[in-house]
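**Student:** Predicted model and sequence below, questions to follow.
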Amino acid sequence: MANRKSEWFDWVKALLIAFALAFIVRMFLFAPIVVDGPSMLPTLHDRDQMIVNKFSYRISEPKRFDIVVFHASAQKDFIKRVIGLPGEHIAVEDNALYVDGNEVEQSFFNEQNKNINSNQTLTSDFYLEYLPGGYKEIPEGQVLVLGDNRSNSTDSRILGLISMDQIVGKTNLVYWPLDRMQLLGE
């Protein structure tokens, strides 16, 4: 009888440890997220399921073109691409991205660009100072984010700059559906 109680206690203890570890991993390290909407097409599709790395920005800073998840409101998280970093001036003219006056290639647009004619606008022209906040350069602790589907994205052009405190983490692993499983780079 004592062996049976000890075995039962061991199982309960193992389950509690497993739940505690799962909670810690989910709260502080990794979490699943589902893409909601077309704002990151063609890179991410509606209903793609991804893993968010919550600790990457605790040890490093965001890099240009990282795909991040951030709290857009208390109820909603958004997935967008980091375009502008602290200390930079960002502008888009004639579909070209300019960082501090220098054109920067957006290689993730290569596939999208080959299917359009040269007169079609992917990104309407904008300048950092005309976005909410009216900044001349991105302040420390903030980033400018855009969706890859620039004509159908609620991003920094509407929301303004995103504080690092709003960022949940970086994401680059699509794990579902299986035929779209991929590790995304720049």
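**Tutor:** Thanks, I have it.
**Student:** drop to CA atoms for contacts and neighbour counts, all remaining ones
**Tutor:** Fine.
**Student:** List the buried residues in stretch 145-162.
**Tutor:** Neighbour counts over stretch 145-162 (16 or more other C-alpha atoms under 10 Å) mark 145-150, 153-157, 160-162 as buried.
**Student:** quick one: terminal-to-terminal distance for stretch 153-164?
**Tutor:** Separation of the first and last residues of stretch 153-164 by C-alpha to C-alpha, to the nearest Å is 20 Å.
**Student:** My guess is Ser39 contacts Arg150. True?
**Tutor:** Yes - look at Ser39 against Arg150 with C-alpha atoms under 8 Å: they come within range, at 7.1 Å.
**Student:** rewinding a little: so which of the buried residues of stretch 145-162 comes closest to His89?
**Tutor:** Checking the buried residues of stretch 145-162 against His89 with C-alpha to C-alpha, the nearest one is Leu161 at 12.1 Å.
**Student:** and here's the other structure:
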Amino acid sequence: MKKNEVLSFILTIVAALLIALFVRNFLFNIAIVNGESMHPTLNEGDKLICLSYRKFTEIHPGEIVVIDAPNDNRSYIKRVIAKGGDTIEFRDGEVIVNGEILEENYTSTDYTDYENQDTYTLKENEYFVMGDNRLPGMSVDSRYFGPIDKKRIKSVAYYRFLPLKDRTKL
């Protein structure tokens, strides 16, 4: 009888782990903001509910995403600025998408710092992501590592649940 109990216990643990992995990778996960790159929208230590299944759907400019950073082994939380087929450029501190100045009421400053005056035309399944904190040196994003492929998007931020006083849908 003991052998069956041990086997049952092991199978229960394995099943629980498989369910947890499924939920995390295909339904939702929790992300914790680390750093000030998304200030003033998000702050250090904010906790977010992120929808993992959204990585399989169309992601729109303006949405906040969790990505696998292309330059190290961390995850970054950034805002999608442009998607496949869009052309993005930087001129006189402005972000210009498809020839029009991007209206960004969520940024930390009216001026977007950019060293090169490059123009990007994004390929299908490419995204240009940036942090909301546009002060110099405050966000490592597509201005530095270039556009990202959709496969780098882990989830889409949906709701900030902590701190309680700042709960909001994103």
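**Tutor:** Right, received. Where do you want to start? Keep in mind that what you see is a predicted model, and the values were worked out from it rather than measured.
**Student:** TM between them?
**Tutor:** Comparison of the two superposed chains (TM-score structural alignment, normalised by the length of the second structure) gives a TM-score of 0.81, and 166 aligned residues with a C-alpha RMSD of 2.8 Å.
**Student:** corresponding residues in the second structure for the top strand by length along the first structure?
**Tutor:** Scanning the first structure for the longest strand, with DSSP state E as the assignment, gives strand 167-176. Residues 153-162 of the second structure are the counterpart of strand 167-176 of the first structure, counting by TM-score structural alignment.
**Student:** mean deviation of that stretch from the first structure?
**Tutor:** Stretch 153-162 of the second structure differs from its equivalent in the first structure by a mean of 1.0 Å after superposition (mean C-alpha distance after the TM-score superposition for the first structure).
**Student:** Any buried residues in that stretch, and which?
**Tutor:** 153-161.
**Student:** ditto for stretch 42-52 of the first structure
**Tutor:** Within stretch 42-52 of the first structure, the residues that count as buried by 16+ other C-alpha under 10 Å are 44-45, 48-52.
**Student:** from those residues, which is closest to Ala14 of the first structure?
**Tutor:** Of all these, the one with the least separation from Ala14 of the first structure (C-alpha to C-alpha) is Ile51, at 25.8 Å.
**Student:** That closest one: which element?
**Tutor:** Using DSSP states H and E, Ile51 of the first structure sits within strand 49-53.
**Student:** repeat for Phe78 of the first structure
**Tutor:** According to DSSP H and E, Phe78 of the first structure maps onto strand 77-84.
**Student:** what about the following helix or strand past that strand, how far off from the second structure?
**Tutor:** Counting by DSSP H and E, the next helix or strand C-terminal to strand 77-84 of the first structure is strand 90-93. On superposition with the second structure, the mean distance recorded for strand 90-93 of the first structure (mean C-alpha distance after the TM-score superposition for the first structure) is 2.3 Å.
**Student:** quick check: strand 90-93 of the first structure aligns to which part of the second structure?
**Tutor:** Following TM-score structural alignment, the aligned partner range for strand 90-93 of the first structure in the second structure is 88-91.
**Student:** Tell me the buried residues in the matching stretch?
**Tutor:** Buried residues in stretch 88-91 of the second structure (16+ other C-alpha under 10 Å): 88-90.
**Student:** Can I get these in TSV including distance to Thr109 of the second structure?
**Tutor:** As requested, the buried residues of stretch 88-91 of the second structure are exported to TSV (distance: C-alpha to C-alpha, whole Å):
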residue	distance to Thr109 of the second structure
Ile88	19
Glu89	18
Phe90	15
